[in-house]
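> have a look at this prediction, sequence included:
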Amino acid sequence: MQAVAHRREEPLFRTTVRFGTPLVVAMALGSVFNLVDLFIVAKWKSPEVAVAAVTIGSLVNSIPMIIFNGIVNAMLALIARYHGLGRNKRASVATGQGLILTLLLSLLFGIPPWIFAEPISVALGAKGDVITPATDYLAIMSAGTVTMFLLLTVTGALRAVGNSLVPLILLGGANLFNVILDIWFIFGGFGLPEMGVAGAAWATVVARGIFALAGLALLYRGFLGIKIRRWLWRGQMIRSMLAIGVPSCIQWLVRMAAYLYTLRFVEVAAPKALPHVADAVTNAQAAFGIGLRLDSLALFSGFGWGAAAATLVGQNLGRGRVDRAVRASWIALGLNMAMMCVFAATYVLFADFLLGLMGFDVGVGTAASANADIVHALGRTYLYVASSGFVFLAVAVVLSQALAGAGATKFPLLIEVVAYGAIGYPLTAWAADNAGRFGLRGLWLAAVAIHLAVAIVYVLWFRFGSWARKEIR
């Protein structure tokens, strides 16, 4: 058990590593299994069509997940602060309120994309053979939003009270089971028909649901002092949770919107960058999708250090240990930056190998075609450019989570609205308009520039801002 609550004087570096490492592993496993999921999907019929379809559906479905992280952060901040004060009954109430919001928001965010899956897919660039699988994937994943939200809520509550091993088991188990179901559902067998891309979506929904229920059972039994026997509406606590969570939700929405408008501008830029390629848009979307999946392995692994920072900040502020909260954040940031450098070097040195694993090896394997060569070349360029921004992303991931753990979410929202909205959108649009000169790499360079600017502002605010004086009621 990875408890941190009662080891106040343990060396902070050791505490951060001990608590954060299982979270990093859990997040990394999730991304690894997502890559395996993409690898399996790419083996089903036309790989560029399957990958493009899953990319579009995954990006849209990621919106509610990313937004809901704001509510999870708010719940975590309340639970960690109460736990740090020794008020476990109050922490249990906060968990119950988080679960109420989970159920309500799963309906709010799941129903619209389920109903409008096809027009959403088309609006994001799905064309021809991509439309049907993208629509099916998005509709199924949206209908299963509640399983995703419950798993995030349960693991967030456990992290808040200082346990990082059980979230590792739940998240890792869900992802491993997802891969097993992928093979069965996509290709059929044992009485099930071949479902293709839709099967990948069903596998994810079922796996998440099973392990979310397992986590709920632990909380119901009073695991680590958190007991959720009564789910009564507490207006004041819901308002506190929303006051912290809504700015964080919008912040995550802005981040996700940046990926979505980049996907949209890929559609605009591809014909200009590849004027002699008939399937330029589909190939570019496939390359971008592979790049995003590889990015997610680095980014979501970094969320493990961010989650550690959020918990340690919340608990130490609850005890009045502001100095320890600040130092824990810097330690988590240093660990994440070092890890991101390793990821960046790996992606640059082994880009060809990684793209080959995804089914787009040049002239070899199931995807051997002119399209495979194009996707491979575009994917390699993406990895070379995007990897240079990983260390800047490390800063934003950890410090934004640390601030969320303190309940200070308004200024981070302002940072990201300005950077990714007011500056990032027109900059990316300009890069797309000039794709004939710069190719698709102009889009990737624009993203790296914004990541750098955001990192600088976060460091300055964390160092000189008043976030540590934020009160939570």
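Arrived safely. Predicted model only: the values in this text are computed from it and were never measured.

> C-alpha from now on. contacts and neighbour counts both.
Fine.

> chain center to the host helix or strand of residue 290, what's the gap?
Element membership for residue 290 (DSSP states H and E) is helix 280-318. In terms of C-alpha atoms, centre = their mean, to the nearest Å, the centre of helix 280-318 is found 5 Å from the chain centre.

> which residues are in contact with the residue lying closest to residue 329 once chain neighbours are set aside?
Distances taken as C-alpha to C-alpha, 6 or more residues apart in numbering put residue 309 closest to residue 329, at 5.1 Å, once the chain neighbours are dropped. By C-alpha atoms under 8 Å, 6 or more residues apart in numbering, the residues touching residue 309 are 16, 328-329, 332, 398-399, 401-402, 405.

> residue 163 now?
Counting by C-alpha under 8 Å, 6+ apart, residue 163 has contacts 1-4, 19.

> tell me which element it falls in.
Assigned by DSSP H and E, residue 163 falls within no helix or strand.

> now it: how far from residue 124?
Residue 163 sits at a distance of 39 Å from residue 124 (criterion: C-alpha to C-alpha, to the nearest Å).

> residue 286 now?
Distance of residue 286 to residue 124, given as C-alpha to C-alpha: 13 Å.

> between the two, which one's more packed in?
Higher neighbour count among residue 286 and residue 124: residue 286, with 29 against 19, using other C-alpha atoms under 10 Å.

> go ahead and confirm the more buried one touches residue 56.
No - using C-alpha atoms under 8 Å, residue 286 makes no contact with residue 56, being 9.6 Å away.

> in addition, the following structure is provided for comparison:
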Amino acid sequence: MPKRIYKLGEKIYRFSEEDILNGHVGRTLVYLSFPLVLSNIIQVIYNLIDLFWLGKLGTEALAAVAYAWPIVFFFTAIGAGIINAGGVLIAQHRGAKNKEEISYTASQTVTFTVLLSFFLSLFGIITAKPILRLLGASPEIIPLACSYLYIAFSGMILTYGFIISRTFFQNIGDTITPMWITILTFGANIALEPFFIFGWSVFPELGLSGAAAALVTARGIATFIAILLFSRGYKGISIRLSYLLPNFSYLKRLARVGIPLSAEIAIRPLGTNAILPIVSPFGTGVIAAFGIGSRFLDLIFTPAVGISQAIATMAGQNVGADRYHRVVETAKKGVGGTFVIFALIGLITFWQAEFLARIFTTEAHVIKMVAQFLQITAFSFGFLAAIRAFIGIFRGAGNTFLAMMVSLFTFLLFRAPIALLLSRLFEETGVWWAYFFANIAGALVALFWFWKGKWQRRLVSTFAQVSSAE
């Protein structure tokens, strides 16, 4: 079945994984990106449907999820960093034609991810209530949020299994299989969620915890599929028992790549949260406008994440193959292409800002502020997309520290201080301008580091020495 799926994808896209090293760079980027962009759009659709069903449970349930989601995201980011570090190495080993090292890296990544998931699950369950109290959740909300968190933490290993199923294949150059896994996973989640929440048919009524149960169950399906594929050595990735024995020297090196990745993933939502205390004094209307505006940016830049992932795959494999000229060409076309696309999206957003604001709210004063937020930030969309593309280059090249630093400068060190300063001069409008200036500054920092060439970091020889010593 997987072979048939992939052959169908090849017929549609006329794409070979060898094109990553030898094919036309621009065309290959498009072929790699499209399934990833589609996968991310599917995830956005799922999030919207999820909010629809949770909205049926009332405002307390929505408030509980608002507290629970950032906590789950933070815990997920820790493991995702290790998984993505494994993905970077798989891409570089693929480029270097180190077939055994691909399977060794995949196996070691799975081992440490499983161990980490058990620790984080236990730690999360124990600390859920104290964390919620620390975040200021009311006594009425805490039990509801905990009902969601306990199930989400219990299924952490399945969440990581889902991420592994996408990351490993994506970095080997197969973006079709992750797309089908995503469609199946979120399709199952969407189908199961109302049954688990409302107790339809023979299912018990679980309420908010049912949403978490549906999510964990769907990701369990993805994990099962991944186990089947990896056990058969699909796409050259084989999880072998002999390779699963923990190699702590390898873990140390894996952590050096993975910890900055975990931080980079966590910085973006932290940057948004850092703005909340700045806009809070201006009233609930401004807070609502900020929430809608930041959510819109998350939605509109979903395709940019997929393109960034494709760029990382191309960069990783070409670094592994010592073809740095193709990495530079990938950067030029990837950064340039995303800049132009999102600059055009920015123009459309500026033109239709009020219409877009009305999709999210009916309150006239909030609509006005959301439209203003979108019109000010719209002309920096190209720069923000370029940041995502540069992060893909740095990730794929193995310099995850640079990827983390670009995120840190853009979303925290630039945006928050500028917002604090300008808000005192221009109130909420100053915060909107902070987004504009921070996006441009972040893109310039990323361009400078790329131009300096410090992103070049071939990891495969170092990691191969570790595994060959076993």
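Cool, got the structure. From a predicted model like this one, the values you see are computed outputs, not experimental measurements.

> just the buried residues out of the contacts of residue 163 of structure 1, in ChimeraX syntax.
To isolate the buried members of those in ChimeraX, using 16 or more other C-alpha atoms under 10 Å:
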select :2,3,4,19
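
> residue in structure 2 matching the residue nearest to residue 329 of structure 1?
Counting by TM-score structural alignment, residue 309 of structure 1 lines up with residue 311 in structure 2.

> go on, residue 41 of structure 1?
Using TM-score structural alignment, residue 41 of structure 1 pairs with residue 54 in structure 2.

> got it, and residue 90 of structure 1?
So, by TM-score structural alignment, residue 90 of structure 1 is matched to residue 101.

> I'd guessed its match sits against residue 467; true?
Yes - at 7.4 Å, residue 101 of structure 2 counts as touching residue 467 under the criterion of C-alpha under 8 Å.

> corresponding residue for residue 334 of structure 2 in structure 1?
Checking TM-score structural alignment: residue 334 of structure 2 goes with residue 332.

> please report the distance of its match from residue 311 of structure 1.
Distance from residue 332 of structure 1 to residue 311 of structure 1, by C-alpha to C-alpha: 11 Å.

> of the two, who's got more company?
Using other C-alpha under 10 Å as the criterion, residue 332 of structure 1 and residue 311 rank with residue 311 on top: 37 against 28.

> what's the spacing between that one and residue 78 of structure 1?
10 Å.

> go on, residue 330 of structure 1?
22 Å.

> the more surrounded of these two?
Using other C-alpha under 10 Å as the criterion, residue 330 of structure 1 and residue 78 rank with residue 78 on top: 31 against 20.

> could you point out which element follows the helix or strand that contains that one?
Using DSSP H and E, residue 78 of structure 1 falls within helix 47-84. Using DSSP H and E, the helix or strand that follows helix 47-84 of structure 1 in sequence is helix 88-115.

> chain center to the next helix or strand after that next one: distance?
Counting by DSSP H and E, the element after helix 88-115 of structure 1 in chain order, helix or strand, is helix 117-123. Centre-to-centre, helix 117-123 of structure 1 and its host chain are 22 Å apart (C-alpha atoms, centre = their mean).

> cool, and stretch 85-103 of structure 1?
Counting by C-alpha atoms, centre = their mean, stretch 85-103 of structure 1 comes out at 23 Å from the chain centroid.

> for stretch 175-184 of structure 1, same thing?
Worked out by C-alpha atoms, centre = their mean, stretch 175-184 of structure 1 lies 19 Å from the chain centre.

> structure 2: matching residues for that one?
Counting by TM-score structural alignment, stretch 175-184 of structure 1 corresponds to 186-195 in structure 2.

> mean per-residue distance, the matching stretch versus structure 1.
Aligned to structure 1 and superposed, stretch 186-195 of structure 2 gives a mean residue distance of 2.0 Å (mean C-alpha distance after the TM-score superposition for structure 1).

> in contact with residue 178 of structure 2, which residues?
36, 39, 165-167, 169-170.

> list the buried ones in the helix or strand encompassing it?
Using DSSP H and E, the element containing residue 178 of structure 2 is helix 176-198. Neighbour-count burial for helix 176-198 of structure 2, counted by 16+ other C-alpha under 10 Å, picks out 176-186, 188-190, 192-198.

> ok, back up a step: OK, contacts around the match of residue 334 of structure 2?
Taking C-alpha under 8 Å, 6+ apart, one finds 16, 305-306, 308-309, 398 in contact with residue 332 of structure 1.

> 6 Å - rerun?
Contacts for residue 332 of structure 1 (C-alpha atoms under 6 Å, 6 or more residues apart in numbering) come out as residue 305.

> show me what residue 30 of structure 2 lines up with in structure 1.
In structure 1, residue 30 of structure 2 lands on residue 17 (TM-score structural alignment).

> find the nearest non-adjacent residue to residue 246 of structure 1, please.
Leaving aside its sequence neighbours, residue 246 of structure 1 sits nearest to residue 70 (C-alpha to C-alpha, 6+ apart; 6.6 Å).

> okay, now that neighbour: neighbour count?
Residue 70 of structure 1: 26 surrounding residues under other C-alpha under 10 Å.

> trace it over to structure 2, please.
Residue pairing (TM-score structural alignment): residue 70 of structure 1 is matched to residue 81 of structure 2.
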